[in-house]
Structure formats: C-alpha cells, structure tokens
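Chemist: Take this sequence and fold it.
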Amino acid sequence: MKDNGTMAWDFPDPFIHEVTVEPHHIDDFQHTNNVVYLTWMAKTAWEHSKALGLDFAAYAKLNRGMVVRRHELEYFAPSHAGDRVLVATWITGNDGRLRLRRRFQMINAMTGVTLLRGLSDFVCINIETGKATRMPAEFATTYRLTATVEGDA
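Modeler: Predicted coordinates:
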C-alpha cells in the first residue's frame, strides 16, 4: 500500500500495511498490548517481502530464509479499539552476506500521530539446518535498501 503523502513518515516511500485495532488487542490498561505491535511489525515485514516476490515458496526453493535476530521498539502514544494504524517499513541495512535491517513506524491513520518506531535485525539461515548462512544473490538484490540510515547499512 502506498501513502498519499499526507503522513509525516520518517523516510520517503514506505511500504505500508494497514491494520485495525480489534477488541482482543486491548489489554488491562485499555490500549493496544505491546505484543500486538510486534506482531504487526512481523506481518508488515512479511507482506513487504511477498510484495517484492520473496514469499515462503521462494524461500523454500532457495532453502534460505530471513529470520529475526533482534527487535527494538519505542512507544510514543497508545492506540485503542477501532483505530486504524498504518504500519510502515523500510529496508535500511543489507550487507549482502548475512544481515538485514528493517525500520518501522506506526501512525494512527485518523490523527497522524506516530505511535511507535522500531527496528528488526534479520539473519539469513539455511531452512533445512536452521544455521546462519550466506544469503543468496536473490536476497541481496531483492532486499535492496529503501531508505538510508547512517549506521544501518
């Protein structure tokens, strides 16, 4: 999904996956539980990967996949049941060998308020063995940088 340019994104041209806060996402504090945001990050990364042509069938054919090594999330504002949230991602690091970094920003679609900024670091694995391995050329080229962040590349 592309944004019409009205949101204050951290970087240009994000890949955007829209979600709606459902009642089961709400915790005892009456806002979206922090684990839900992490789930949305993972879903958005996967949707972007699929949009780039690397779905699980492609991973299986190559016997390679990108798996999470580390997440970092910083929360700025809560979301509540019924809110529409735009989850944006950019690829900001890819060493062409083993590591990939994605940055994320979540914005309340109705208010324009940034709810969260985060990042996920991925490593390439051999699916059969689960061990880290050099990424195939398809990963190095398809997962090209979509935003530049000093220190991420």
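Chemist: alpha carbons only for contacts and neighbour counts from here, please
Modeler: Noted.
Chemist: any idea how far the residue sitting furthest away from the middle of the chain lies from residue 89?
Modeler: Residue farthest from the centre of the chain, counting by C-alpha atoms, centre = their mean, is residue 28 at 26.2 Å. For residue 28, the distance to residue 89 (C-alpha to C-alpha, to the nearest Å) stands at 28 Å.
Chemist: same question, residue 106
Modeler: In terms of C-alpha to C-alpha, residue 106 sits 9 Å off from residue 89.
Chemist: do the same with residue 108
Modeler: Residue 108 is 15 Å from residue 89, by C-alpha to C-alpha.
Chemist: who has more neighbours, these two?
Modeler: Regarding residue 108 and residue 89, a neighbour count based on other C-alpha atoms under 10 Å identifies residue 89 as having more, with 28 against 23.
Chemist: surely residue 135 meets residue 100?
Modeler: No: in this structure, residue 135 is not within contact of residue 100 by C-alpha atoms under 8 Å, at 9.9 Å.
Chemist: quick one: contacts for the spatially most central residue of the chain?
Modeler: Centroid-nearest residue in the chain: residue 45, 3.6 Å away (criterion: C-alpha atoms, centre = their mean). Counting by C-alpha atoms under 8 Å, 6 or more residues apart in numbering, residue 45 makes contact with 89, 102.
Chemist: my guess is it is in a strand, correct?
Modeler: No: per DSSP: H, G, I helix; E, B strand; the rest coil, residue 45 lies outside any strand segment and is helix.
Chemist: Count the neighbours of residue 35 for me.
Modeler: 10.
Chemist: To compare with the earlier structure, here is another sequence to fold:
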Amino acid sequence: MSKNELPVFKQTFDVQPEHIDDLNHVNNVIYVQWVNDIAVAHWKEVATEHLLDTYNWFLIKHTIEYKSAAVLGDSIHVSTYVGRATNVRYERFVEIRNAKTDELLVKSTSDWCAVDQNGKPQRITDELRRVFEVD
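Modeler: Predicted coordinates for the structure are as follows:
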C-alpha cells in the first residue's frame, strides 16, 4: 500500500514560547514529544473503547531527521500514518511541516509494540490491524 492510500491523521498548532531553546528555534526534544503526541492522539482517535481498555503502545525504535527549524509563532502541521505491521510491531511515520510554507521540518520513522495493560507484548491482531486500514 502506498503512502497516498494510507489514512493520514493530522494536527495543527502554533509554536509557543516554551518550545523555544537558546538558539531561538524549537528545541529538538519538543519535536520528539510532538512525534509521541501525534501517535497517541491518532491511536485515541481510531481505537474502540475495547481496544483502548485492552492495549497500550510502547516505542521500541525511533529515528528522527531534522531538516529545518521552526521559530516562535510558526504554525505547524504534524501528520502521521502507519506502515507495515509484523506480529508485534507497527511501523509509524510522522512529518512535521511549516503550515504556511509546507516546508518539511522533521521526519520520523518509529516502531511501536502493542502491549497489554501490564506492559506485556501482544500480537498484532486482525482487530488492531483494522483500526488503521483504509475503508
């Protein structure tokens, strides 16, 4: 399945003073937080109550590439979609772009493991796969 066929979850927000570092741009740690936040928000948007009560996700591998800086007052688009799934992992992609210019600021690829409420890894079931599929 190509990226264009995958459902993309998006959020938009403005860079705040607390996001800025000593170099007067968004701190790299904030981008990592946004990558986590969009993944959690996406899960909460698509999952049923049963799935939310049954599963959590644990980040097991994370790659982030910084392309350009955002500054105070910039409006930011954060988008995510999932890729391949194995027995216990789901691949997730995130892009962070300047909302005004569409310039790519950050891209990230990560692997997430489904876990039960006790933190024990769980198999990616058909039910879990269906929540991320295109209708």
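Chemist: residue in structure 2 matching the residue nearest to the centre of structure 1?
Modeler: Aligned by TM-score structural alignment, residue 45 of structure 1 pairs with residue 39 of structure 2.
Chemist: any idea how far its match is from residue 24 of structure 2?
Modeler: 27 Å.
Chemist: same check, this time on residue 123 of structure 2
Modeler: From residue 123 of structure 2 to residue 24 of structure 2 the distance is 44 Å (C-alpha to C-alpha).
Chemist: Please compute how far the host helix or strand of residue 53 of structure 2 lies from its chain's middle.
Modeler: Using DSSP states H and E, residue 53 of structure 2 maps to helix 49-54. Put simply, helix 49-54 of structure 2 sits 19 Å off its chain's centre (C-alpha atoms, centre = their mean, to the nearest Å).
Chemist: Three-state assignment for residue 38 of structure 1, please.
Modeler: Applying three-state DSSP: residue 38 of structure 1 is helix.
Chemist: List the contacts of it.
Modeler: Taking C-alpha under 8 Å, 6+ apart as the test, what residue 38 of structure 1 contacts is residue 73.
Chemist: Please name the nearest non-neighbouring residue to the alignment partner in structure 1 of residue 20 of structure 2.
Modeler: Counting by TM-score structural alignment, residue 20 of structure 2 corresponds to residue 26 in structure 1. Spatially, and ignoring its direct neighbours in sequence, residue 26 of structure 1 is nearest to residue 32 (4.5 Å; C-alpha to C-alpha, 6 or more residues apart in numbering).
Chemist: repeat for residue 17 of structure 2
Modeler: residue 72 (6.3 Å).
Chemist: did I read that right, that neighbour in a helix?
Modeler: No: judged by three-state DSSP, residue 72 of structure 2 forms no part of a helix; its state is coil.
Chemist: So what does it match up with in structure 1?
Modeler: With TM-score structural alignment as the criterion, residue 72 of structure 2 pairs with residue 81.
Chemist: Its match: what's it in contact with?
Modeler: Here residue 81 of structure 1 is in contact with 20-23, 25-26, 31-32 (C-alpha under 8 Å, 6+ apart).
Chemist: Which of those are buried? Put it as a PyMOL command.
Modeler: To isolate the buried subset of the contacts of residue 81 of structure 1 in PyMOL, counting by 16 or more other C-alpha atoms under 10 Å, use the following:
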select buried, resi 20+21+25+26+31+32
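Chemist: between the contacts of residue 81 of structure 1, which is nearest residue 126 of structure 1?
Modeler: residue 25 (33.6 Å; C-alpha to C-alpha).
Chemist: Now do the corresponding residue of structure 2 for residue 90 of structure 1: how many residues are near it, please.
Modeler: In structure 2, residue 90 of structure 1 lines up with residue 81, judged by TM-score structural alignment. Number of residues near residue 81 of structure 2 (other C-alpha under 10 Å) recorded here: 19.
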